[in-house]
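Peer 1: Turn this into a model:
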Amino acid sequence: MKLKFLTTALVVGMLTTACDKEYLETAPTGSIDAGAAYATTKNAAAAINGIYRAMIVRYLDSQGHFGHPAMMIIVDVLGEDVVIPNTSNTWHLGETRWQAHRSETSVGDQLPYQLYYRLIGNANIAIANIDAAAGAQTERNQIKGEALGLRAFSYFNLVQLFGKRYNAASKPNSQLAVPLVLTPTTEGLPRATVEDVYAQINKDLAEAATLLTTTRSYKSHINLEVIKGFQARVALAQQNWADAAKYAAEARKNYAPMTATQYQDGFSDISNPEWMWGFDHLEDQTEYFGAYHSYISCNFNSTNIRVDPKVINSKLYDQIPTTDVRSKMWVKAPTTTNSVVPTGGVRVPYMTQKFKLPGTPSTSTMGDVPYMRAAEMYLIEAEAQARQGNTAAAASTLFALISQRDPSYKLSTKTGNDLIDEILFHRRVELWGEGFRFTDLKRLNQPLNRNGANLSSAVSVLFDVPAGDNQWEFLIPRREINSNAAIVQNPL
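Peer 2: All right, here's what the predicted structure looks like:
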């Protein structure tokens, strides 16, 4: 079966034929049509499980491009805080050098486009068919709400990568984003504007919020609190400070910051009480060397971890107080007694210890992946409050989180930009390796600046990119341009 690419073949995925079998393995509906898949809510639930599964499998036959968790790493190595220390292993070098996302034929550029449109295509099938499914209305609501949430989540990732930043001072944001496909179709569509894509994201999230509750069977699935977390993220990107603070507070209401002991457990267990949403890595779903912890952990026994462990930007780390438990997530001068590595693994300055799997060395990549944590919501709320001039509330929200990380932390007395800078510092430290830095720099309209730290010129190559430069936009993949006559490329 010959398949067109991406937006021109959105029904391709778990609901078509065996030519995409790698995306079907956990979905019993893999070889039947959408009508049968959504004939009952039981079948539909299995189809939705397949969409979640499609978030974490390998794309483009590339071991290092394993769905959304790979994008979390890529988004961070595009910034300055997650550092690849040497060229002993070449995975994600093209991304950290800002070469992959500016090459329309590279795997690193094609991955997010194919990944998120695959999720959108299958979410569209769910949204179009679930209302007629046999089953309880509460079950139809749950499935439709999750599908809307997954579609909004996917478009939010796409618009941030392939479009220019949202600018609240220049509405409507008429700059081009990505095609806005809302029904199952094989028709190639033109790129919608950034404004229109954000409007649809907000519409989907608002509808999902009316359908979902806080109840769910698994933390790997979207519920109302996750939807509110999405709304907080989107409002922050749109500089809608009031909504960002409101939704972040509502999202985290039933989640408390983890303890200092839990913080050192390895960021690989979805049962952590602070995790709001994540991938629950089951034993029958191993991805071996194509998994998040194969590239971000300190102790998985892979070549990538042994020879090229991830490290933190030295300028950032050196600002972390020693009383802060997060200072233990990296080791400035690693030795055999203060750091964990796989057998034969090198130890390099500022190497990570944040992500850790059971066993040393670990021969399993069965680590869960944190997609959303309450800490992020505290930081969104604090930033949004500070940007509204609500200094006391922002300081209080920040204190509620950071005092759990550092018992010596005092309530901030900073104001204005100084307080915002303090919040953003803690955001960089707290969310290191979880996929936020490139999009944070872009939404803040800040330049890339890798100077004066422990980044090697042989590895990073590129050290400065001005804010607003064309290089902040991923290129539309060449395969999409060749198959969709309605689409145009970003500026080269």
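
Peer 1: From now on I want contacts and neighbour counts done on CA atoms only, so please keep to that.
Peer 2: Noted.

Peer 1: what's the neighbour count on Arg428?
Peer 2: 18 (other Cα atoms under 10 Å).

Peer 1: repeat for Asp265
Peer 2: Residues lying near Asp265 (other Cα under 10 Å) number 16.

Peer 1: On the three-state scheme, it is what?
Peer 2: The three-state assignment at Asp265 reads coil, by DSSP: H, G, I helix; E, B strand; the rest coil.

Peer 1: excluding its backbone neighbours, what's nearest it?
Peer 2: Among residues not flanking Asp265 along the chain, Lys356 sits closest, at 7.4 Å (Cα to Cα, 6 or more residues apart in numbering).

Peer 1: any chance you could map the strands in the stretch 251-400 of the chain?
Peer 2: 275-279, 311-312, 330-331, 351-352, 369-373 (DSSP state E, counting those that start in this stretch).

Peer 1: Show me how far the last one is from its chain's centre.
Peer 2: If I follow you right, that is strand 369-373. 8 Å (Cα atoms, centre = their mean, to the nearest Å).

Peer 1: can I get the strands of the stretch 251-400 of the chain in CSV with distance to Val75 and mean neighbour count?
Peer 2: Converted to CSV, these look like this (distance: least, Cα to Cα, whole Å; neighbours: other Cα atoms under 10 Å):
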stretch, distance to Val75, mean neighbour count
strand 275-279, 17, 23
strand 311-312, 15, 27
strand 330-331, 20, 22
strand 351-352, 17, 30
strand 369-373, 13, 22
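
Peer 1: Here is a second sequence; please produce its structure as well for comparison:
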Amino acid sequence: MKILNKKIGILSLAMTISLSSCNEDFLTAVPELSLSDATVFSTPARVESQVIGLYGSAKNGALFGGRYLIYNDIRAEEFVNRTTNSVTGYSTYQGNQDPSDTYIANFWTQGYLTINRANLFLEGLAANPNSVSAALAANYAGEAKFLRALTYFSLVQFFAKPYALDNGASPGLPLRLKGETSSANNNLARSTVAQIYDQVLKDLNEAESQLPDNYSTPLLRTTRAHKNTAIALKTRVLLAKKDYAGVITEANKIVSAAAPFKSPNRVAHELQADVVSVFRTPYTSVESILSFPMAETNAPGTQNQLGYYFNAGNVEYFINTGPTGIYSNPQFRASDDRKAKLTVPTTSVAAFPSSTKFSGVSPYIDFVPNIRYAEVLLNLAEAEAEAGNQTRALALLQAVHNRSDAGYDFGTLDKAGLITAILTERRIELFAEGFRTNDILRRGEPINSFGAGAMIQPSEARYIFGIPLAETQTNPGIGN
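Peer 2: Sure, this is the predicted structure:
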């Protein structure tokens, strides 16, 4: 859906250079984008349409609707490329990504476009206090801050060194918190990684206080942020900081003390009995904390769709069955529903399986998961194993694993073995959902790149994505 913002200029000239025909929907909506503040905030319906537009910007196929997740998965060891197609991430798969790469630049472009829209909306909402009720204004402001936080956090994972390497002292991103309608403020240096994290957590804390407890329907509860959504994302952010005590504090707001684990507050999030149901219509179980909805009228777009890359309908990337891939790990047994029901042999490439989490049939309109309760349980399990109660950590691990493989027994594990089992479980449970490389980076470990045939070390430039060339050419303050 198109956002009804005041005319949005380019916050960086890189946007003008990088926006391609895939993003024409944002460029052709001139009448709506030219509306004045007084007009776009003149009715409650128009205000809400702007909020829906923020989600539409975030779920673009160049960002959370597809490619951001895909590139996180293909950089490491879980998938093998089939097509050598430069359009579908082959250079990234090989570890040869370049700052001039249009598709990588689109992460930056679409991310900052979403951030700018959130900034403009927050400013307009504050300038028009009578446009909606105080309760709705708080709700909408919380959603905008949540989406800004999600976008900044995701971008800093791609374009800056991990927090864990130097406690966030490295250069991060330009921190833009004011709406830009021209290129006048284009000259902006990078804030540190720590400063970006601080802003992300500030936004999430404020969002938690402003967002509603729940929504009136399962669809709204799954596709729009509420208090538990902000809390869940905080567990992800704090885990990336290695703030394990913080993860435990936040997760305890939405995870019961003991099994069966379920949220005791607001939305009663819990694991579904059948993991397959989470990825099938209507996509709105209480395990799905945030998903981006898709429809034929606003599909992710050509060659952006998860199913297009990973399912047997096309198979740009099939599953690595070799010793480095999770598929052959003994913790991922043939009896596990995640293998038995969510992978299939690939007919076009004999002997290699593909993932069926997402439909392989055009127009590929599965909802795209962003936060699931299973992730929150594993975030908490890792934090407990690292710095808390290891008995509870094991119970959380067992809850996630035994949901899909009831007969599996972890036995007795020491601390190191428990952490390894939890990290392995993340590879199994969150497979093809865009977590793998970020899970490696946040722990400061080398990327075991199947495509590059090498371990990419944290000291190498290609360990992270370079700032897009268009940005470095047009923002003199960005530095290197």
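
Peer 1: Next, the TM-score between them, please.
Peer 2: TM-score for the superposed chains, counting by TM-score structural alignment, normalised by the length of structure 2: 0.84, backed by 447 aligned residues with a Cα RMSD of 3.1 Å.

Peer 1: Between the strands of the stretch 251-400 of structure 1, which one is closest to Asn445 of structure 1.
Peer 2: strand 311-312 (22.4 Å; Cα to Cα).

Peer 1: Name the surrounding residues that touch that closest one.
Peer 2: 81-85, 330, 348-352 (Cα atoms under 8 Å, 6 or more residues apart in numbering).

Peer 1: Repeat that for stretch 282-293 of structure 1.
Peer 2: Contacts for stretch 282-293 of structure 1 (Cα under 8 Å, 6+ apart): 56-58, 63-66, 69-70, 73, 294, 300, 302, 355-357, 364-367, 369.

Peer 1: What residue in structure 2 is paired with Phe474 of structure 1?
Peer 2: If you follow Phe474 of structure 1 across to structure 2 using TM-score structural alignment, you land on Phe465.

Peer 1: Can you give me every residue that contacts that match?
Peer 2: So Phe465 of structure 2 contacts 97-99, 104, 158-160 (Cα under 8 Å, 6+ apart).

Peer 1: can you list those in JSON lines and add secondary structure, distance to Phe41 of structure 2 and neighbour count?
Peer 2: Formatted as JSON lines, the contacts of Phe465 of structure 2 follow (DSSP: H, G, I helix; E, B strand; the rest coil; distance: Cα to Cα, whole Å; neighbours: other Cα atoms under 10 Å):
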{"residue": "Gln97", "secondary structure": "coil", "distance to Phe41 of structure 2": "42", "neighbour count": "20"}
{"residue": "Asp98", "secondary structure": "coil", "distance to Phe41 of structure 2": "42", "neighbour count": "17"}
{"residue": "Pro99", "secondary structure": "coil", "distance to Phe41 of structure 2": "39", "neighbour count": "16"}
{"residue": "Ile104", "secondary structure": "helix", "distance to Phe41 of structure 2": "34", "neighbour count": "26"}
{"residue": "Phe158", "secondary structure": "helix", "distance to Phe41 of structure 2": "35", "neighbour count": "24"}
{"residue": "Phe159", "secondary structure": "helix", "distance to Phe41 of structure 2": "35", "neighbour count": "21"}
{"residue": "Ala160", "secondary structure": "coil", "distance to Phe41 of structure 2": "37", "neighbour count": "20"}
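
Peer 1: now, among those residues, which is nearest to Asp274 of structure 2?
Peer 2: Phe158 (32.7 Å).

Peer 1: right, and that closest one touches Ile464 too?
Peer 2: Yes. Applying Cα atoms under 8 Å as the test, Phe158 of structure 2 and Ile464 come out as touching, 5.9 Å apart.

Peer 1: and Lys228 of structure 1, that's in a helix?
Peer 2: Yes. Looking at Lys228 of structure 1 with three-state DSSP, it is inside a helix.

Peer 1: Would you mind measuring from it to Asp204 of structure 1?
Peer 2: Lys228 of structure 1 is 12 Å from Asp204 of structure 1, where distance means Cα to Cα, to the nearest Å.

Peer 1: Pick out whichever of these two has more residues nearby.
Peer 2: Lys228 (24 against 20).

Peer 1: how near is that one to Ala386 of structure 1?
Peer 2: Applying Cα to Cα to Lys228 of structure 1 and Ala386 of structure 1 gives a distance of 20 Å.

Peer 1: same deal with Asn124 of structure 1?
Peer 2: For Asn124 of structure 1, the distance to Ala386 of structure 1 equals 38 Å [Cα to Cα].

Peer 1: Val57 of structure 1 now?
Peer 2: From Val57 of structure 1 to Ala386 of structure 1 the distance is 39 Å (Cα to Cα).

Peer 1: Please identify the nearest residue in space to the spatially most distant residue from the centre of structure 1, excluding sequence neighbours.
Peer 2: Within structure 1, the residue lying farthest from the chain centre (Cα atoms, centre = their mean) is Ala134, at 33.8 Å. For Ala134 of structure 1, ignoring the flanking residues on the chain, the nearest one in space by Cα to Cα, 6+ apart is Thr40 at 4.4 Å.

Peer 1: Return the residues in contact with the one you found.
Peer 2: 133-135.

Peer 1: any chance of those in JSON lines, plus distance to Leu441 of structure 1 and secondary structure?
Peer 2: Converted to JSON lines, these look like this (distance: Cα to Cα, whole Å; DSSP: H, G, I helix; E, B strand; the rest coil):
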{"residue": "Ala133", "distance to Leu441 of structure 1": "43", "secondary structure": "coil"}
{"residue": "Ala134", "distance to Leu441 of structure 1": "46", "secondary structure": "strand"}
{"residue": "Gly135", "distance to Leu441 of structure 1": "45", "secondary structure": "coil"}
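
Peer 1: what does Leu78 of structure 1 align to in structure 2?
Peer 2: In structure 2, Leu78 of structure 1 lands on Arg75 (TM-score structural alignment).

Peer 1: got the contact list for its match?
Peer 2: Taking Cα under 8 Å, 6+ apart, one finds 92-95, 437, 447, 449-451 in contact with Arg75 of structure 2.

Peer 1: All set, thanks.
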